[in-house]
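Participant: model the following, please.
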Amino acid sequence: MRVMVLVKATEDSERGYHPSPETDAMMAAMGRFNDALRDAGILVMADGLTPSCRGKRVTFDGADRNVIDGPFAQPRELLAGFWIWEVKDMDEALAWVKRCPNPMPGPSEIEIRPFHELE
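Facilitator: Sure, this is the predicted structure:
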């Protein structure tokens, strides 16, 4: 089963990455976690996203399109990064997320969403 593992943004991630001993240690821990995912054969893809101030949204209403420049409100509703994993089941994905180092300096949240799969 393929799942997308979504790292929710925080106010810290929306400020952008700034090197410091704390963020360097956090990135090193995340690199080791990604290595473990790769070694286990479940990592399909992973990447971080820039803050929403560098993004755009396009709204649709019939034939109309409207472009909205970032930044966007409510950091907890935004994404800071993602993985795509190939796992046996949701229990395996959950077990791996529980092993993940905290992806943010403070409180954070990770969401796991399965892809639609053809029967």
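Participant: all contacts plus neighbour counts: C-alpha atoms, from now on.
Facilitator: Will do.
Participant: let me see the ranges of the strands in this protein.
Facilitator: For the chain, applying DSSP state E gives strands covering 2-8, 43-48, 56-61, 64-69, 79-86, 110-114.
Participant: another for comparison:
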Amino acid sequence: MAKYMLIWRATDESQAAFKDVDFTDIMNAMGKFTDQMIRAGVLLAAEGLADPAEGVVVDYTGETPVVTDGPYGETKELFNGFYIVDVASIQEAVEWAKRAPYMQGSKAEIRRVPTIDEFPQDNEWIRKERAWRERTGQL
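Facilitator: Just a heads-up that it's a prediction; the model follows:
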């Protein structure tokens, strides 16, 4: 088994499509989808994100970091939320993403989440993180 993050990305088309959809309908559809993953035993985490106007970007391209308030110029830079699933393969993660409701015009990026075991175990910071994960029940 491996962890994969399903990252929901907004597009101009999806933003327009959702504009007239009742929020309760969206929550009910996503709730049913989430429940399917819970019942299948693959869901590890799921979070939606607040409106981009409430966020900021810290840009490190210059000599010093520059903070810019939202909203942002292009929706292709945004993601709306994520699921982390524990499945056998990226193909299985793709199959779950394909089941998501209300995705017209949206995109899902799927990325594997490496385990701590994949990093150099003799590194001081990896040892500290492993100890923290053990203390908090994450290993």
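Participant: of the strands of the first structure, which is nearest residue 100 of the first structure?
Facilitator: Among those, strand 110-114 comes nearest to residue 100 of the first structure, with 9.5 Å by CA to CA.
Participant: in the second structure, what residues pair with the closest one?
Facilitator: Matched against the second structure by TM-score structural alignment, strand 110-114 of the first structure falls on residues 108-112.
Participant: quick revisit: would JSON lines of the strands of the first structure with distance to residue 92 of the first structure and mean neighbour count be doable?
Facilitator: Converted to JSON lines, the strands of the first structure look like this (distance: least, CA to CA, whole Å; neighbours: other CA atoms under 10 Å):
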{"stretch": "strand 2-8", "distance to residue 92 of the first structure": "11", "mean neighbour count": "20"}
{"stretch": "strand 43-48", "distance to residue 92 of the first structure": "13", "mean neighbour count": "13"}
{"stretch": "strand 56-61", "distance to residue 92 of the first structure": "33", "mean neighbour count": "11"}
{"stretch": "strand 64-69", "distance to residue 92 of the first structure": "38", "mean neighbour count": "11"}
{"stretch": "strand 79-86", "distance to residue 92 of the first structure": "10", "mean neighbour count": "20"}
{"stretch": "strand 110-114", "distance to residue 92 of the first structure": "11", "mean neighbour count": "16"}
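Participant: output the ones you listed in JSON lines, with distance to residue 101 of the first structure appended to each entry.
Facilitator: Shown next, in JSON lines, are the strands of the first structure (distance: least, CA to CA, whole Å):
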{"stretch": "strand 2-8", "distance to residue 101 of the first structure": "12"}
{"stretch": "strand 43-48", "distance to residue 101 of the first structure": "15"}
{"stretch": "strand 56-61", "distance to residue 101 of the first structure": "29"}
{"stretch": "strand 64-69", "distance to residue 101 of the first structure": "32"}
{"stretch": "strand 79-86", "distance to residue 101 of the first structure": "14"}
{"stretch": "strand 110-114", "distance to residue 101 of the first structure": "11"}
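Participant: cool, thanks, signing off.
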